[in-house]
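Chemist: sequence? don't have it. structure:
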């Protein structure tokens, strides 16, 4: 077997790659952000390589990738392990479930935690078809990993597809929460259907109109940009209507500093029954502890809306109005998130934890987004097939 050094040339969808004692850790936000605002939730989310993949061409028929996963385990909540997905010429060939690694065990009832160390994991992909092919190895969306070693029975060469680059920012739903595999999160599904290269800034619990996120997007080369805002602002009860609308204007203005004419899609939240008319904060439902499926609840009161508290209905109205007032920007488009997943979908595709979609619903959302955004008649479907490097 040939051992190939894992370098930035092989990795797609990252902002930076950190050298560690074991190997390389992909980051989706640069060190400047992580240093200035080391919020534990943000650091955990950005270090989980949602949408990040190794991309190369090879004639190899066997591949092995050694990773060291790091995750959080909540007692009483059976959260599935992350996966490493192998795609060959755009087709999912195998999904390997992670084992081992390090984890922090958290008791949600007491808040106590402990650290547990385990061995690294080796994903083995054998029996690949003979001949030249383009391989993508999608890293887990829900566990941080260090890339330790890449082995193959034939040389590998970094691959650049030349497809348009889609830069997307959103919440834990865009991050991939409750999806089973990394290539099955809705932005990955949409990217595959739309023929674009994904850079995913879906950051669980952290889509709260942070100026530094807009600055990262401003400075990231992209052909297509989308911003999905709302649910985390409600979850955290972090803003009132008076501050939310100007903050979104500023967020978009910052992106436009680096991308003055790039197609930009503003997306409001999908349907979520607990927060449609009830403000946050959101919280874990104590009644669900120990059941194997932790659920979420809204702890605010609908009466708070009169004082400026935000619900999903309020946010959708505010974002639609905001987009109308920016009508001078011909390349700004607005998409109501309930067209991706609405009240009518909740019966057939209920949110298992009352907040995040399951794997089938991730696919549904990805298909609908791709049809709207990337189809020939869509608002950004006519973007030229140029490469961004």
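Modeler: Arrived safely. Bear in mind that the values here come from a model prediction, so they are computed numbers and not experimental data.
Chemist: use CA for all of it now, contacts and neighbours both
Modeler: Will do.
Chemist: do me a favour and get the end-to-end distance for stretch 346-366?
Modeler: Terminal residues of stretch 346-366 lie 16 Å apart, using Cα to Cα, to the nearest Å.
Chemist: now do the buried residues in that stretch.
Modeler: 346, 349-351, 353-366 (16 or more other Cα atoms under 10 Å).
Chemist: next one: stretch 111-130
Modeler: Buried, per 16+ other Cα under 10 Å, within stretch 111-130: 120-123, 125.
Chemist: then stretch 222-238?
Modeler: 222-237.
Chemist: for the stretch 201-350 of the chain, what spans make up the helices?
Modeler: 211-218, 231-236, 241-258, 312-325 (DSSP state H, counting those that start in this stretch).
Chemist: take the one below as the second:
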């Protein structure tokens, strides 16, 4: 450990922060947000409010010769009595794009949620520190990826050598919107969610608007995408619309058109890939809403079940099969006048055969190995030569 007298207090500002729309100054630090304040003001869903404050894809990026780095943070952790404990959020430190360290902060606030009633109790806790030592003694790019699964306030950054911002225009920016799977549910760390892995393999800068439970074709999300910097765009649509039982087919189709219209107002010719849901047996042909399987919870397992009636598809209730067919039709219709619009069936990323080998542990979300599989496949299909988001598109 170097002499503490050599440590430098590094101001945390926008020049070091990637992947966030903005930040909020709190009593103890800076809270990154993935939706700007005006969009948050239009949201009334506490699930989305939680999800957007969890910094999936958000990282501190800088160049330095420092061999030691410390970051003081205030995590907010959620406890669900009766359910399996949620893993603490992990901070990943990358050196020149390669994982060089991981750390979990102690302390932090807790929110205890009763799954049966939805009531919550908030208890404040102390600031914690994550420390990384033994980094290479040379000039290098350092990235600290913040936990994808817990709200994290940034309090202070210290290094034992000066820090310079890294230019933010070295790689194309990939703007992605999706559900909890894109958010990173069940991934083991923030740099190993499937979008983070795909971005690394594809050589692009990720802005992740994957929101657990929040890929619902919200107009304010489309406007955020419209106004965001993006060289490449993808939107993954389907699972949340089904499991929230949010709308019927009559409303879904114009909502998709409206979402794409809004994105195109800001990015009229940017490559835009529409991706449908990965294979999910419980909702392939059964509508939502999705519910906790309380019998499994009683046995200490977290699992979900679909509660809809397949017969209700006849009156417009949505399933993943219905949505995939409609997304393919909408993209085919629009691409006549929009040659930079593409469609990808999510089952090419994870399909029925994959489920047999790598089942979804809770019936909805992939495990760590499946996140890697999806990330590798997306990178090959989308960013590979000739792919819809590649530099050498057909």
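Modeler: Arrived safely, thanks for sending. Remember, it's a predicted structure, so these values are computed and weren't measured experimentally.
Chemist: work out the TM-score between the chains.
Modeler: Put the two chains on top of each other and the TM-score (TM-score structural alignment, normalised by the length of structure 1) is 0.97; 384 aligned residues with a Cα RMSD of 1.2 Å.
Chemist: secondary structure added to the buried residues of stretch 111-130 of structure 1, as TSV?
Modeler: Formatted as TSV, the buried residues of stretch 111-130 of structure 1 follow (DSSP: H, G, I helix; E, B strand; the rest coil):
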residue	secondary structure
120	coil
121	strand
122	strand
123	strand
125	strand
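Chemist: for the equivalent of residue 303 of structure 2 over in structure 1, what are its contacts?
Modeler: Under the alignment (TM-score structural alignment), residue 303 of structure 2 pairs with residue 295 in structure 1. Contacts for residue 295 of structure 1 were tallied using Cα atoms under 8 Å, 6 or more residues apart in numbering; they are 284-285, 288, 352-355.
Chemist: next: residue 33 of structure 2.
Modeler: With Cα under 8 Å, 6+ apart, residue 33 of structure 2 has these contacts: 20-24, 52-55.
Chemist: and the gap between it and residue 120 of structure 2?
Modeler: Distance from residue 33 of structure 2 to residue 120 of structure 2, by Cα to Cα: 22 Å.
Chemist: repeat for residue 390 of structure 2
Modeler: 45 Å.
Chemist: list the contacts of the longest strand along structure 2.
Modeler: Counting residues, the longest strand found in structure 2 (DSSP state E) is strand 69-79. Strand 69-79 of structure 2 is contacted from outside by 85-86, 88, 105, 107-113, 126-133, 150-160, using Cα under 8 Å, 6+ apart.
Chemist: so how far does stretch 233-253 of structure 2 reach from one end to the other?
Modeler: End to end - Cα to Cα - stretch 233-253 of structure 2 spans 20 Å.
Chemist: likewise for stretch 274-292 of structure 2?
Modeler: End-to-end distance for stretch 274-292 of structure 2, by Cα to Cα: 29 Å.
Chemist: structure 1: matching residues for that stretch?
Modeler: The aligned range for stretch 274-292 of structure 2 is 266-284, by TM-score structural alignment.
Chemist: and that stretch, how far out from the chain middle?
Modeler: On the basis of Cα atoms, centre = their mean, to the nearest Å, stretch 266-284 of structure 1 sits 18 Å off its chain's mean C-alpha point.
Chemist: got it, and stretch 345-354 of structure 1?
Modeler: Remark: stretch 345-354 of structure 1 is offset 20 Å from the chain centroid, using Cα atoms, centre = their mean.
Chemist: same check, this time on stretch 6-16 of structure 1
Modeler: The answer for stretch 6-16 of structure 1 is 17 Å, by Cα atoms, centre = their mean.
Chemist: where exactly do the helices run in the stretch 1-150 of structure 2?
Modeler: 37-41, 46-53.
Chemist: pick the most buried one from those helices.
Modeler: Of all these, helix 46-53 has the most neighbours on average by mean count of other Cα atoms under 10 Å, namely a mean of 18.
Chemist: and that one, which stretch of structure 1?
Modeler: Going by TM-score structural alignment, helix 46-53 of structure 2 sits over residues 40-47 in structure 1.
Chemist: please apply the same query to stretch 213-227 of structure 2.
Modeler: The aligned range for stretch 213-227 of structure 2 is 205-219, by TM-score structural alignment.
Chemist: for the closest residue to residue 52 of structure 1 other than its chain neighbours, what are its contacts?
Modeler: Distance criterion Cα to Cα, 6 or more residues apart in numbering; nearest residue to residue 52 of structure 1, sequence neighbours excluded, is residue 13 at 4.7 Å. The contact partners of residue 13 of structure 1, by Cα under 8 Å, 6+ apart, come to 28, 51-53, 198-200.
Chemist: out of those residues, which are inside strands?
Modeler: Of these, the ones assigned to strands by DSSP E are 53, 198-200.
Chemist: identify the farthest-apart pair in those residues.
Modeler: Spanning the widest gap among these are 53 and 200, at 11.1 Å by Cα to Cα.
Chemist: which one's more surrounded, the two?
Modeler: residue 53 (26 against 23; other Cα atoms under 10 Å).
Chemist: residue 156 of structure 1 pairs with which position in structure 2?
Modeler: Using TM-score structural alignment as the criterion, residue 156 of structure 1 maps onto residue 163 of structure 2.
Chemist: surely its match meets residue 10?
Modeler: Yes. If you go by Cα atoms under 8 Å, residue 163 of structure 2 and residue 10 touch, sitting 7.3 Å apart.
Chemist: neighbour count: the two, which is higher?
Modeler: residue 163 (22 against 16).
Chemist: can you find the partner of residue 245 of structure 2 in structure 1?
Modeler: Residue pairing (TM-score structural alignment): residue 245 of structure 2 is matched to residue 237 of structure 1.
Chemist: mind checking how far that match is from residue 212 of structure 1?
Modeler: In terms of Cα to Cα, residue 237 of structure 1 sits 20 Å off from residue 212 of structure 1.
Chemist: picking that back up, now flag whichever of the ones in strands among the contacts of residue 13 of structure 1 is closest to residue 374 of structure 1.
Modeler: residue 198 (12.8 Å).
Chemist: contact partners for that closest one?
Modeler: Taking Cα under 8 Å, 6+ apart, we find residue 198 of structure 1 in contact with 13, 51, 165-168, 187-188, 191.
Chemist: which of the residues you listed does structure 2 keep?
Modeler: Shared with structure 2 under both residues aligned by TM-score structural alignment, their matches' Cα atoms under 8 Å, the contacts from the contacts of residue 198 of structure 1 are 13, 51, 165-168, 187-188, 191.
Chemist: make CSV out of these and add secondary structure.
Modeler: Converted to CSV, those look like this (three-state DSSP):
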residue, secondary structure
13, coil
51, coil
165, strand
166, strand
167, strand
168, strand
187, helix
188, helix
191, helix
